[in-house]
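> everything below, folded, please.
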Amino acid sequence: MNQQGLPTTPGGDWARYWRDPDRPLEAMHAHFVRHVFHLHSHDAYSFAVTESGAQRFHCRGGGHTSTTGMIMAFNPDDPHDGEAAEELGFTYRIMHIGPEVVRDVLDDITGGRAALPLFDRPVVDDPVLACALRRLHPALVGGADPLVREERLTAAVTAMVRRNASNRTGSAVPRELSGGPTRGLSGSGRLLAARRVRALLDEEYERDLTAQELADAAGCSRFALYRAFRAVYGMPPSDYHRLLRLRKARRLLAAGRSAADAAALSGFADQAHFHRWFVRSFGVTPGAFGRAGAGAG
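The predicted model follows:
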């Protein structure tokens, strides 16, 4: 094992794999120096962000190289191989997203008017998509709240299709995915949907809520509710959900509860996750916040 607790080989290779138990979503974070991928394909869309080094591979009749910051994009059943293109190897994060998952996201955005995308370029230099994928990967493997995972999955799929999908299917890209005007809720409908979602979050923030539950409460699609909530309240539903938990934790800490109790009682999956977000949001550790009131009065 290496210092990160990951499996290693004599060449210094390591890999960490994650798989969703309920739907075709998989992800891997890996570093390869000696490993050589035999020609293979996946029954899913595969998108990989190269974090360091370079990987070379063959796909669709040509040779390609992905260097730091670039993206490898494979359609389902695209045969490809792969190996390090530099002596020190390469590190990358790859996500395999089943066509049915992509279809579900696109149907929610467009009302069923988008064809499944195809990608002509096996290597893409797109900082916006790379950022979306780098945000999605830790949300998948790190056990993020369902709302966070769905929001980042939607953002990544939208960036993939809007910025890089070809039109080989013969279907026009709907305006929602091309960056043009969208068919959204009216002003009053947007406000009503956002208020309904906020009411549900206010009442049940201690449990994990799904994007579909919020959509059902709002009476619109998941994509529409996300845009409505952000327009009205200035943040996505997942951020507001987390904020409600952090506010409860602050109250518990102020009342003298331990950081571990505050994390558990406010709905955080683990104390490390709670600690990280508390510091990011308030600039002080939970322990320091709790001690601040000691001896006051």
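
> rest of the way, CA atoms for contacts and neighbours
Will do.

> what is the longest strand belonging to the chain packed up against?
The residue-count maximum for a strand in the chain (DSSP state E) belongs to strand 45-59. Packing partners of strand 45-59 (3 or more C-alpha pairs under 8 Å, 6 or more residues apart in numbering; DSSP states H and E): strand 62-67, strand 71-74, strand 80-84, strand 90-97, helix 127-141.

> got the buried residues for the first one?
For strand 62-67, the neighbour count (16 or more other C-alpha atoms under 10 Å) marks 64-67 as buried.

> my guess is Phe32 contacts Ala84. True?
Yes. Contact criterion C-alpha atoms under 8 Å: Phe32 and Ala84 qualify, at 6.8 Å.

> apart from its chain neighbours, what residue comes closest to Gly69?
Leaving aside its sequence neighbours, Gly69 sits nearest to Thr50 (C-alpha to C-alpha, 6 or more residues apart in numbering; 5.5 Å).

> just Pro99 next, same as before
Nearest non-adjacent residue to Pro99 (C-alpha to C-alpha, 6+ apart): Ala44, at 5.9 Å.

> please apply the same query to Arg152.
Nearest residue to Arg152, sequence neighbours excluded (C-alpha to C-alpha, 6+ apart): Leu136, at 5.2 Å.

> any idea how far the one you found lies from Arg245?
As judged by C-alpha to C-alpha, to the nearest Å, Leu136 and Arg245 stand 22 Å apart.

> the more surrounded of these two?
Neighbour tally, Leu136 and Arg245, criterion other C-alpha atoms under 10 Å: the higher count belongs to Leu136, 25 against 22.

> quick one, what contacts that one?
149, 152-153, 156 (C-alpha atoms under 8 Å, 6 or more residues apart in numbering).

> His272: neighbour count?
No His there; residue 272 is Ala. 12.

> give me the common contacts of Phe32 and Ala84.
Between them, Phe32 and Ala84 share these contacting residues under C-alpha under 8 Å, 6+ apart: Phe90.

> helix, strand, or coil at Trp18?
Put simply, Trp18 is strand when judged by DSSP: H, G, I helix; E, B strand; the rest coil.

> circling back to that earlier point, nearest to Ala254, out of the helices and strands packed on strand 45-59?
Of all the helices and strands packed on strand 45-59, the one in closest proximity to Ala254, counting by C-alpha to C-alpha, is helix 127-141 (29.8 Å).

> beyond that closest one, next helix or strand please.
Downstream of helix 127-141, the next assigned helix or strand under DSSP states H and E is helix 146-164.

> run through who's touching the following helix or strand past that following helix.
Remark: after helix 146-164, the chain's next helix or strand is helix 175-178, criterion DSSP H and E. Identification of contacts with helix 175-178 by C-alpha under 8 Å, 6+ apart yields 109-110, 158, 161-163, 181-183.

> second input sequence below; structure requested for side-by-side comparison:
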Amino acid sequence: MDGDTRKAQSDWISRSESTHGVERIEAFFHGNAYSMHRHDTYAIGLTLAGVQCFHYRRGLRTSLPGQTMVLHPDEVHDGQAGTNEGFRYQMIYVQPAAIQEVLGGRPLPFVEGGVTTDPRLFEATQTALRQMRGDAEPLERDDALAGLALALDNASGARQTRKSADFAAAQRAREYLHASCTHTVTLDELALVSGQDRWSLSRDFRTFYGTSPYHYLVMRRLEAARAMMLRGVSLVDAAAAAGFADQSHMTRHFRHAYGIPPARWLAMTSDRRAG
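From the prediction side, this is the model:
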């Protein structure tokens, strides 16, 4: 991330500028990190190492790796290390208006206690921290926001009241993604093609195809790249032809999708085919 700010010799904060109502930070602290304060955003994050403690809603909370912190807008809290080793964490700050765009006017989700072990919210937070970068594609960012908002709503135990999903609209969006998978696609484009508003489409696409529009797009790109690699096209050329920004961009998504880098996958696949 850009804009590193050093608070002390061994404590540091790395932050990204706010984009479309979302800001990301990563930080490491010993001892007391923050005094009591409040802000008008959700603060949703993961402790990466150590023990992170904070006072929140009349109690002392503890966050460990594998858990998710969810601080509701305008709730007073602080932050400090729970051990002498300090703690490292990542946090994403999201404007309530951005959550409302996805949830369509439902009450803002509230997760009791400030720390949760909900697996869907943990995964959505990991995805948001990974995908909501300054250089991310517009659809990638929108997908991460939608996934985070829906997981937050689910973790809060809110009763689902939305209208029936629109299969025909999701199907039109899917066909458009197939036809345009080598190009940058925005959620606005998909909304225009499908005839739905952007966030209804994002929710319905997940209902019918089990994944987000952006992840669906990336998987089509990866399928195209794998086919080209098997035909002898170099990794760098396959990445460009499939629609990735560069080889490293493809490799990052490849590892996330398949668990191994493309060069190793190609070597193992070629050995098996040769055998």
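
> quick revisit: quick check: of the buried residues of strand 62-67 of structure 1, which lies closest to Asp20 of structure 1?
Using C-alpha to C-alpha, the buried residues of strand 62-67 of structure 1 come closest to Asp20 of structure 1 at Ser66, 26.6 Å.

> export the contacts of helix 175-178 of structure 1 to CSV and append columns for distance to Leu140 of structure 1.
As requested, the contacts of helix 175-178 of structure 1 are exported to CSV (distance: C-alpha to C-alpha, whole Å):
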residue, distance to Leu140 of structure 1
Ile109, 21
Thr110, 24
Thr158, 17
Val161, 20
Arg162, 22
Arg163, 22
Pro181, 30
Thr182, 28
Arg183, 30
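
> PyMOL command for the buried members of these?
Here is the PyMOL command that selects the buried residues among those (16+ other C-alpha under 10 Å):
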select buried, resi 109+110+158+161+162
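
> wait, which of the contacts of helix 175-178 of structure 1 is closest to Ala132 of structure 1?
Looking across the contacts of helix 175-178 of structure 1 and measuring by C-alpha to C-alpha, the closest to Ala132 of structure 1 is Thr158, at 9.4 Å.

> contacting residues for the closest one?
Going by C-alpha under 8 Å, 6+ apart, Thr158 of structure 1 touches 106, 177.

> which residue lines up with it in structure 2?
Taking TM-score structural alignment for the superposition, Thr158 of structure 1 sits opposite Leu150 in structure 2.

> out of the contacts of Leu136 of structure 1, who's nearest Gln212 of structure 1?
Nearest to Gln212 of structure 1 out of the contacts of Leu136 of structure 1 is Arg149 (C-alpha to C-alpha; 12.4 Å).

> for Val141 of structure 1, see how far away the closest one is.
10 Å.

> could you do Glu51 of structure 1 as well?
From Glu51 of structure 1 to Val141 of structure 1 the distance is 17 Å (C-alpha to C-alpha).

> and the two? Which one has more around it.
More neighbours surround Glu51 than the other of Glu51 of structure 1 and Val141, with 21 against 18 (other C-alpha under 10 Å).

> show me the contacts for that one.
For Glu51 of structure 1, the contacting residues are 68-69, 90-93, by C-alpha under 8 Å, 6+ apart.

> could you tell me where the longest strand of structure 1 falls in structure 2?
Going by TM-score structural alignment: strand 45-59 of structure 1 matches residues 42-56.

> tally of neighbours for Thr182 of structure 2?
Residues lying near Thr182 of structure 2 (other C-alpha under 10 Å) number 19.

> quick one: map it onto structure 1.
Counting by TM-score structural alignment, Thr182 of structure 2 corresponds to Glu206 in structure 1.

> span of stretch 177-189 of structure 1 from start to end?
22 Å.

> so what corresponds to Gly219 of structure 1 in structure 2?
Per TM-score structural alignment, Gly219 of structure 1 is aligned with Gly195.

> and the nearest residue to Met132 of structure 2 once chain neighbours are set aside, what does it touch?
Counting by C-alpha to C-alpha, 6+ apart, Arg141 is the residue found nearest to Met132 of structure 2 once chain neighbours are left out, at 5.0 Å. Applying C-alpha under 8 Å, 6+ apart to Arg141 of structure 2 gives the contacts 128, 131-133.

> which position in structure 2 aligns with Ala193 of structure 1?
Residue correspondence to structure 2 (TM-score structural alignment): Ala193 of structure 1 is matched to Ala169.

> could you measure from its match over to Val218 of structure 2?
Using C-alpha to C-alpha, Ala169 of structure 2 is found at 20 Å from Val218 of structure 2.

> elements contacting the helix or strand encompassing Leu200 of structure 1?
Leu200 of structure 1 belongs to helix 187-204 when assigned by DSSP H and E. Judged by 3+ C-alpha pairs under 8 Å, 6+ apart, helix 187-204 of structure 1 is in contact with helix 211-218, helix 222-233, helix 237-254.

> among the ones you listed, which comes closest to Val124 of structure 1?
Taking these one by one with C-alpha to C-alpha, helix 222-233 is closest: 25.8 Å.

> mean deviation, the closest one versus structure 2?
Average distance, helix 222-233 of structure 1 versus aligned residues of structure 2 after superposition (mean C-alpha distance after the TM-score superposition for structure 1): 4.3 Å.

> so which residues make contact with that helix?
108-109, 151, 154, 184-185, 190-191, 193-195, 197, 211-212, 214-215, 218, 235-237.

> so how do I select the buried members of these in ChimeraX?
In ChimeraX syntax, the buried subset of these is picked out as below (16+ other C-alpha under 10 Å):
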select :108,109,151,154,184,185,190,191,193,194,195,197,211,214,215,218,236,237
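
> what's the closest of the contacts of Glu51 of structure 1 to Leu129 of structure 1?
Checking those one by one against Leu129 of structure 1 (C-alpha to C-alpha), the nearest turns out to be Gly69, at 10.3 Å.

> how near is the equivalent of that closest one over in structure 2 to Thr125 of structure 2?
Counting by TM-score structural alignment, Gly69 of structure 1 lines up with Gly66 in structure 2. The spacing between Gly66 of structure 2 and Thr125 of structure 2, counted by C-alpha to C-alpha, is 11 Å.

> looking at those two, which is more packed in?
Taking other C-alpha under 10 Å, Gly66 of structure 2 and Thr125 do not tie; Thr125 has more neighbours (28 against 15).

> so what's the corresponding residue of structure 1 for the more buried one up against?
Taking TM-score structural alignment, the alignment pairs Thr125 of structure 2 with Leu133 from structure 1. Contact analysis of Leu133 of structure 1 by C-alpha under 8 Å, 6+ apart lists 47, 49, 156.
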